[in-house]
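# From the sequence below, what's the structure:
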Amino acid sequence: MRIERRDTRSAKLVAGGSIAALIVMVALGSLLIATTGAPVLASWRALVTGAFGSRLAISEVLTRTTPLILTGLACAVAFRARLWNIGAEGQLYAGALAVAALGSGLIGAPSIVLIPLLMTAGFAAGSAYLLGPALLKRFLNVDDVVTTLLLNFVMGLIVSLLVQGPMRDPLSMGWPQTMPVVDQAVLPKLMAQTRLHVGLLVALAWALVASVIEARSAFGLKRRAAGAAPQAARFTGISATRVMILTALWSGGLAGLAGAVEVMGLRGYVTGDLSPGFGYTGVIIAMLAQLNPLAVVPSAFAVAAVFVGADAMSRAYNVPGYIADVMVGLSLFVMLGTSFLLGYRIKR
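Okay, here's the model as predicted:
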């Protein structure tokens, strides 16, 4: 028995692999639900109804999808260039803190000026937070998985320090949070009487921009070349340093933008629990999308639907809420196995 690479992958093979992965995922999820003692079919029905059964449910799914698109894009564009950014969570909080610092009254401007300015600030803060690990990897060969991951915990401590110290809102009745952003910095709603805001359109626009850059630009070609064959890329004159730095600025900026839209669109302020793990989930979304920027959108939507629907399932049948995290994590392993079988075959 030996494993050999497939020369081509037909459309039928890819479609069959995707369907098989979905079947395996549903089977594993059903097994997890059954272990809790809940009725399997009724639980799945509650999950689907909780995610898509009403206008409010759909709006909640789309609201949760917004930051997941941006963190998924942040990981996808970094991984494509072999920059293993596991620190989107920390970069998200960096962008959120930048918005809280500048948008709570420090800058006086109308919404049409203030909102783009704060988004740019959030983007820049996330970029800066990833730039250090990228430079360490490029010039000192420091493992970027370790540095980006550990910086998440560093940022967590920084957030705790600021929300309980210099940036603490004196009117928060002792609750550790920053001062709220001014009304001019709040993102408009897309649907009345829901939490869905125009940050979703921003995320979709960035997914389209990322797709065009990857497929249609010289920079996208250089990034793919540097990621697939770094030594060959250097021989053709591609600057690995330039590609690495620009990729870090782009990837970290997208994660920082996720934090900015969460503050401006939902919370209005920063707390230690602003993100329930959006940055880490972005890694899974990027892998489910196979690093395709456009595929990040449906991947993020599907993951958001699982999270929102699992809450309804938990309320209906007392299924533990964290089962959604387990199912999303298992989906990554199923997709990785499917990708391997699509790229290779076992031959006698």
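# From here on, just use CA atoms for contacts and neighbour counts.
OK.
# Which of the three states applies to Gly105?
The three-state label given to Gly105 by DSSP: H, G, I helix; E, B strand; the rest coil is coil.
# what do you get for the one 4 residues further on?
When the structure is split into helix, strand and coil by three-state DSSP, Ala109 lands in coil.
# Quick check: chain neighbours aside, which residue is closest to it?
Of all residues beyond its chain neighbours, the one nearest Ala109 is Gln184 (7.6 Å), with distances taken as CA to CA, 6 or more residues apart in numbering.
# doesn't Gly105 make contact with the one you found?
No. Using CA atoms under 8 Å, Gln184 is not in contact with Gly105; the gap is 9.7 Å.
# Compare those two and say which is more crowded by neighbours.
A count of neighbours by other CA atoms under 10 Å puts Gln184 above the other of Gln184 and Gly105, at 19 against 16.
# quick one, what contacts Val334?
Going by CA atoms under 8 Å, 6 or more residues apart in numbering, Val334 touches 21, 24-25.
# Save these as JSON lines, and put in neighbour count and secondary structure too.
Below are the contacts of Val334 laid out as JSON lines (neighbours: other CA atoms under 10 Å; DSSP: H, G, I helix; E, B strand; the rest coil):
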{"residue": "Ala21", "neighbour count": "20", "secondary structure": "helix"}
{"residue": "Val24", "neighbour count": "16", "secondary structure": "helix"}
{"residue": "Met25", "neighbour count": "20", "secondary structure": "helix"}
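# Which of the residues you listed sits closest to Met167?
Distances from Met167 to the contacts of Val334, taken as CA to CA, are shortest for Met25 (43.9 Å).
# and the gap between that closest one and Leu32?
Between Met25 and Leu32 the computed distance is 11 Å (CA to CA, to the nearest Å).
# Please identify the buried residues of the strand or helix carrying Leu31?
Under the criterion of DSSP states H and E, Leu31 resides in helix 11-35. Using 16 or more other CA atoms under 10 Å as the test for burial, helix 11-35 gives 14, 17-18, 21, 24-25, 28-30, 32-33.
# where along the stretch 151-300 of the chain do the helices fall?
Under the criterion DSSP state H, counting those that start in this stretch, the stretch 151-300 of the chain contains helices at 199-216, 218-228, 230-235, 240-262, 278-288, 293-317.
# So which elements touch the last one?
If I follow you right, that is helix 293-317. Packing contacts for helix 293-317, counted by 3 or more CA pairs under 8 Å, 6 or more residues apart in numbering; DSSP states H and E, involve helix 40-52, helix 55-80, helix 199-216, helix 278-288, helix 323-343.
# To compare with the earlier structure, here is another sequence to fold:
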Amino acid sequence: MSWRLEPRANAPMSLKITVSLLAGLAGLLLVAIPVLAAGRSPLQAYGLIVQGAFGSMFAFSETLNRATPLILTGLAAAVAFRARLWNIGAEGQLYIGALAAVVVGSGLVHLPPMLMIPIIMIAGFLAGGLMMVVPAFLKQRFGADEVVTTLLLNFIVILFIQMLVEGVLKDPMALGWPQSVPLIAEAHYPKLMPRLRMHFGLIVGVAAALVLWVLVRKSVLGFEIRAVGENKAAARFAGIRVDATMLKVALISGGLAGLAGVGEVAGVKGYLSADLSPGFGYSGIVVAMLAGLSPIGSVFAALFVAAVFVGADSMSRATGISSYLADLVVALSLLSVLVGGFFLRFRLRYEKAEKKTAGA
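Predicted structure coming up:
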């Protein structure tokens, strides 16, 4: 009798969904240990998280508002990782997309909202996309590791933003605070409900997930992306232009992260500052992994991550437990997904030893 690992030809969708759900549950179960060590009840803590995230219309709207950029950065990571292009630079692409929106939407042109909003979205998409195209090109031309280049670009972009909001873009009416000039009224995203912060960016994120799902599953480009991600050599042998496909993926990935930045300035703050994002770009990687790189799954994974962060703030005020509990839940959920990914690639096969028969 023995056990052996057997590679899976293709993991069924039901198994992928089960692994993602179990990963979130495992994260919550593991976090119960430090909660108990702090002398608190895990059930009470989790109940307060749920109440803080979904207990009222205001709480639910804040959860959706927090999920909006996570949907887009999660999609950015998902489409890139599917092609084995490791985009770790969504944070910087978010900021550069926000910068493009502010440059265009703070008075460079004056148009009605029906025209102004699409223009700043296009500007943000192109800015973020081009920022990702550069590392993809450097990888193809010089063999530069895109993990390193995209990660370092994050810090470069944020320092560049700090310089601009302290310099040429600084708002003279901000009483010395380091923030950019505001967007004109026509460039602001419309609110989905009065007196709540939910905005048009949520519709953009859900629409982007649907479009990306159709693109990946139903289009020629989607087939090329999947083929390149599975085996570049085989894809190239089959006649797919691998380098061109990777540049297209880079443009889409960076563009989606850039749209997240547009949403934060046009839908939430109204201006650009160096603290625009608390790490939406990095959290997007967690969202993509929890979703199994599924565009539709990224919407639900973003909602889960947003609910944990929003609910943890409310739980912390009620119990005194640090809100960093949310980071622990998300981190442990990610680790659980990585473990679950092993079982998506392999299955355990139990074999009985054959009995030897005596020869004549």
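# Leu140 of the first structure: which of the contacts of Val334 of the first structure is nearest?
Closest to Leu140 of the first structure out of the contacts of Val334 of the first structure is Ala21 (39.7 Å), distances taken as CA to CA.
# got the contact list for the equivalent of that closest one over in the second structure?
Using TM-score structural alignment, the equivalent of Ala21 of the first structure in the second structure is Ala23. Counting by CA under 8 Å, 6+ apart, Ala23 of the second structure touches 290, 333-337, 340.
# thinking again about what came up before, could you dump the helices and strands packed on helix 293-317 of the first structure to CSV with distance to Arg6 of the first structure?
Below are those laid out as CSV (distance: least, CA to CA, whole Å):
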stretch, distance to Arg6 of the first structure
helix 40-52, 36
helix 55-80, 21
helix 199-216, 23
helix 278-288, 20
helix 323-343, 6
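# To Glu4 of the first structure, which of these lies closest?
Between Glu4 of the first structure and those, the tightest spacing by CA to CA is seen for helix 323-343, at 8.7 Å.
# Give me the neighbour count for the alignment partner in the first structure of Ala101 of the second structure.
Under the alignment (TM-score structural alignment), Ala101 of the second structure pairs with Val99 of the first structure. Using other CA under 10 Å, Val99 of the first structure has 34 neighbouring residues.
# Please apply the same query to Ala83 of the second structure.
23.
# what about the alignment partner in the first structure of it, distance to Ser211 of the first structure?
Counting by TM-score structural alignment, Ala83 of the second structure corresponds to Ala81 in the first structure. Plainly put, Ala81 of the first structure is 14 Å away from Ser211 of the first structure if you go by CA to CA.
# Also Arg345 of the first structure?
Distance from Arg345 of the first structure to Ser211 of the first structure, by CA to CA: 30 Å.
# List of residues touching stretch 285-294 of the first structure?
Against stretch 285-294 of the first structure from outside (CA under 8 Å, 6+ apart): 68, 72-73, 75-77, 79-80, 207-208, 210-211, 295-296, 299-300, 303, 331-332, 335-336.
# 6 Å instead?
Here stretch 285-294 of the first structure makes contact (CA atoms under 6 Å, 6 or more residues apart in numbering) with 72, 75-76, 207, 211, 295-296, 299.
# And stretch 91-102 of the first structure, by the same measure?
So stretch 91-102 of the first structure is in contact with 118, 122, 125-126, 129, 252, 255-256, 258-260, going by CA under 6 Å, 6+ apart.
# how much does it stray from the second structure?
In the superposition against the second structure, stretch 91-102 of the first structure averages 0.6 Å from its aligned positions (mean CA distance after the TM-score superposition for the first structure).
# How far does that stretch sit from its chain's centre?
16 Å (CA atoms, centre = their mean, to the nearest Å).
# Per the alignment, Ala51 of the first structure pairs with which residue of the second structure?
Taking TM-score structural alignment, the alignment pairs Ala51 of the first structure with Ala53 from the second structure.
# Count the residues that sit near the residue nearest to that match when sequence neighbours are not counted.
Spatially, and ignoring its direct neighbours in sequence, Ala53 of the second structure is nearest to Gly311 (4.5 Å; CA to CA, 6+ apart). Neighbour count for Gly311 of the second structure, taken as other CA under 10 Å: 28.
# returning to what we had before: look up how far Leu221 of the first structure lies from the match of Ala83 of the second structure.
10 Å.
# Look up how far Ile346 of the first structure lies from the equivalent of the residue nearest to Ala53 of the second structure over in the first structure.
Aligned counterpart of Gly311 of the second structure in the first structure: Gly309 (TM-score structural alignment). Counting by CA to CA, the gap between Gly309 of the first structure and Ile346 of the first structure amounts to 38 Å.
# likewise Gly279 of the first structure?
35 Å.
# if we can go back for a sec, run the angle between the helix holding Leu31 of the first structure and helix 40-52 for me.
Calculated by axes from the mean of the first three to the mean of the last three CA atoms, to 10 degrees, helix 11-35 of the first structure forms an angle of 110 degrees with helix 40-52.
# And helix 11-35 of the first structure against the second structure, how far off on average?
Following superposition, helix 11-35 of the first structure is found to deviate from the second structure by 3.4 Å on average (mean CA distance after the TM-score superposition for the first structure).
# thinking again about what came up before, wait, the residue nearest to Ala53 of the second structure sits on Gly47?
No. At 9.2 Å, Gly311 of the second structure does not count as touching Gly47 under the criterion of CA atoms under 6 Å.
# How about Gly179 of the first structure: what's its closest non-neighbour residue?
I think there's a mix-up here, since residue 179 of the first structure is Met and not Gly. Nearest one to Met179 of the first structure, counting by CA to CA, 6+ apart, is Asp169 at 4.4 Å.
# Show me what the one you found lines up with in the second structure.
Match for Asp169 of the first structure (TM-score structural alignment): Asp171.
# cool, Ser275 of the first structure as well?
By TM-score structural alignment, Ser275 of the first structure lines up with Ser277.
# Now do its match against Ser283 of the second structure, distance only.
Taking CA to CA, one finds Ser277 of the second structure at 11 Å from Ser283 of the second structure.
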